[in-house]
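**Q** The amino acid sequence is not available; the structure is as follows:
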């Protein structure tokens, strides 16, 4: 007997809308770098080069990712009056709304890693 999948919202009438909102979330924070950058910036503002080094991301990709995070209201960009000019990035208060998502992903990732490692030990 196969298990029937039920919409994650619990209301099958709203399932198409739920899929659309999940896609919206992935459009904002999906990909390899956005949540990594957010997690780094949770420790405080960083200069562009610091972010690039800490995340081990190329400047070109970093610039693109930061522009998208800024466009979605999650990151602020401040040009400092220094010579040479430096740019600092910081999280906005709105980025705190992602906390539950990040915590849930951390818990699932830890659980998954433990499961995979336990499985690989069983094969050894």
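**A** Right, received. Where do you want to start? Just so you know, these numbers come straight off a predicted model, no measurement behind them. Numbers count the residues shown, from 1 in each chain.
**Q** from here on, contacts and neighbour counts on C-alpha atoms
**A** Noted.
**Q** which helix is the longest one in this structure?
**A** Counting residues, the longest helix found in the chain (DSSP state H) is helix 99-123.
**Q** ok, residues contacting that helix?
**A** Contact with helix 99-123 is made by residue 35, as judged by C-alpha atoms under 8 Å, 6 or more residues apart in numbering.
**Q** okay, now the one to match up with it:
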């Protein structure tokens, strides 16, 4: 597991879905389509940071942005078919977090 390829692929994974907000955003989107305002209300993140993180996830084809031409503007975000594959990784992170929390409590 300590080989160069392993390290490079872990680094790439973290580049795409790592950081403070991307995993949280992705967790919300695993529940289904969300509007921008819903995502903003569901987490303590600035509008600028949320916009930046969503754009990066969209650039990496993890999420899709759908804009409706109406007033007021309506924009929805959802996981792409490829983005659905991140659920397995999020489940693994959640399981590890549960075990870590139990360890901290003892």
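**A** Noted; the coordinates are in hand. None of the values given here were measured: they were computed from a predicted structure.
**Q** nearest spatial neighbour of residue 33 of the first structure, skipping sequence neighbours?
**A** In this structure, residue 33 of the first structure finds its nearest non-sequential neighbour in residue 65, 7.1 Å apart by C-alpha to C-alpha, 6 or more residues apart in numbering.
**Q** Sticking with that neighbour, tell me its helix or strand.
**A** For residue 65 of the first structure, the host element (DSSP states H and E) is helix 59-71.
**Q** For that helix, name the packing helices and strands.
**A** Secondary-structure packing of helix 59-71 of the first structure (3 or more C-alpha pairs under 8 Å, 6 or more residues apart in numbering; DSSP states H and E): helix 15-29, helix 34-41, helix 48-55, strand 75-80.
**Q** residues in the second structure aligned with the last one?
**A** Using TM-score structural alignment, strand 75-80 of the first structure corresponds to residues 63-68 of the second structure.
**Q** Could you check how far that stretch is from the centre of its chain?
**A** The chain centroid and the centroid of stretch 63-68 of the second structure are separated by 15 Å under C-alpha atoms, centre = their mean, to the nearest Å.
**Q** mean deviation (superposed) between that stretch and the first structure, please.
**A** Following superposition, stretch 63-68 of the second structure is found to deviate from the first structure by 0.8 Å on average (mean C-alpha distance after the TM-score superposition for the first structure).
**Q** List the buried residues of that stretch.
**A** Of all the residues in stretch 63-68 of the second structure, those buried under the rule 16 or more other C-alpha atoms under 10 Å are 63, 64, 65.
**Q** wait, what's in contact with the first one?
**A** Shown here is residue 63 of the second structure, whose contacts under the criterion C-alpha under 8 Å, 6+ apart are 54, 57, 77, 78, 79, 80, 83.
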